[in-house]
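Novice: model the following, please.
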Amino acid sequence: FYPAKAEHGKVVPTWNYIAVHAYGTPAVFSDAERLLKVVTALTDRHESARAQPWRVSDAPADYIDGMLKAIVGFALPIERLVGKRKLSQNRSAADMAGVRDGLAASADVRDQTLARFIPQGVSE
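Specialist: Here you go, the predicted structure:
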């Protein structure tokens, strides 16, 4: 995606990313009532957009009880968040535009999303 490649060839591919690191003291739990609440909330969240969403209550209770015995839950009360981003800030405006345009043209929605975070109109 770097125009500089055609100009002088002194480039190597690099990865752009945005990351958030969460810090805290994790707690493990295995009680069925709490696990059922978590599994139900996750299921409802990820099934809700479907025309006929599956619900935990669709399965027999004894089956769900057995499945919950195979799950270990954990919680991470967040004590600190640290955000990091690497979005070609070390590149020229032309190279940044090339990366942004290349990622935006990708069929991968993750690439397209990342492209929207790369600044426009940055001068060298």
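
Novice: contacts, neighbours, all on C-alpha from now
Specialist: Noted.

Novice: just give me the neighbour total for residue 68.
Specialist: Neighbour count for residue 68, taken as other CA atoms under 10 Å: 19.

Novice: ok, now which ones touch it?
Specialist: 32, 35-36 (CA atoms under 8 Å, 6 or more residues apart in numbering).

Novice: next, the second sequence, to be compared with the first:
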Amino acid sequence: MYQPAQFVQPSLEAMHGLIRQQPLATLVTLANDGLNANHIPLHLSDAPLPFGTLRGHVARANPLWHDLDPEPEVLAIFHGPNTYISPSWYATKQETGKVVPTWNYTVVHAYGQLQVVDDASWLRSQLEALTNQHEAAFPEPWAVADAPHEFTEKLMEAIIGIELVITRLSGKWKVSQNQPPCNQASVAEGLSASGQLDAAGMAALIKAGVKNGG
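Specialist: You can find the predicted model right below:
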């Protein structure tokens, strides 16, 4: 990933936060017929330090788990807020006219070797951890144990676990840090009024940068 210095995200806490908030990963692997990409929700565990472990599952019918070169690293990509930035939002547009459109985004790349886990106890624990994380905000959270045991056991026969111990993490926060504070503030205002998907989240990230000195 191309990483200009001003867009590098050095905070492990921020990268872990994005992974937990946006757990649907694009998992890129090397198969016998070339690169393959699957879209899989992954649950992050903090251990082992420093980067943690990603765990998930795929259908047994998915060739990912058996058509996999075990040697190369795999790449899990997690996308955070992303938005189009109109040049009309820049405060300096009226002064110089030297402005162009761009795209702001946040993203985390997680690397490691993918392991296949064919173990019913591990798989149930993974399903419970993933479900509990995403049900926690509901007033009456659903749990795996709420479904009949025989029913879930039968469904589990059709899936298999995957695990990636993260060996390196790369985060990129392109949130207008390359603009002067006046443009950062005006872009945040423009986003807030735009109604774009992710606009509120991106505006908050830009305002946080302004508050911290750009």
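
Novice: from the contacts of residue 68 of the first structure, which land in helices?
Specialist: Among the contacts of residue 68 of the first structure, the residues falling in helices (DSSP state H) are 32, 35-36.

Novice: let me know the closest of those to residue 73 of the first structure.
Specialist: residue 35 (6.4 Å; CA to CA).

Novice: what do we get in the second structure for residue 59 of the first structure?
Specialist: For residue 59 of the first structure, the aligned position in the second structure is occupied by residue 147, per TM-score structural alignment.

Novice: distance check, that match against residue 45 of the second structure.
Specialist: 25 Å (CA to CA, to the nearest Å).

Novice: picking up where we left off before, can I get the ones in helices among the contacts of residue 68 of the first structure in a markdown table including neighbour count and distance to residue 99 of the first structure?
Specialist: Formatted as a markdown table, those follow (neighbours: other CA atoms under 10 Å; distance: CA to CA, whole Å):
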| residue | neighbour count | distance to residue 99 of the first structure |
| --- | --- | --- |
| 32 | 18 | 48 |
| 35 | 18 | 43 |
| 36 | 19 | 44 |
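
Novice: rebuild these as CSV, extending it with distance to residue 95 of the first structure.
Specialist: Below are these laid out as CSV (distance: CA to CA, whole Å):
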residue, distance to residue 95 of the first structure
32, 53
35, 48
36, 50
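
Novice: picking that back up, number of residues surrounding the match of residue 59 of the first structure?
Specialist: Neighbours of residue 147 of the second structure (other CA under 10 Å): 11.

Novice: what do you get for the one 5 residues further on?
Specialist: Here the neighbour count serves as a burial measure; for residue 152 of the second structure (other CA under 10 Å) it reads 14.

Novice: tell me which element it is part of?
Specialist: In the assignment (DSSP states H and E), residue 152 of the second structure maps to helix 149-156.

Novice: need the counterpart of residue 75 of the first structure in the second structure.
Specialist: The pairwise alignment with the second structure assigns residue 75 of the first structure to residue 163, based on TM-score structural alignment.
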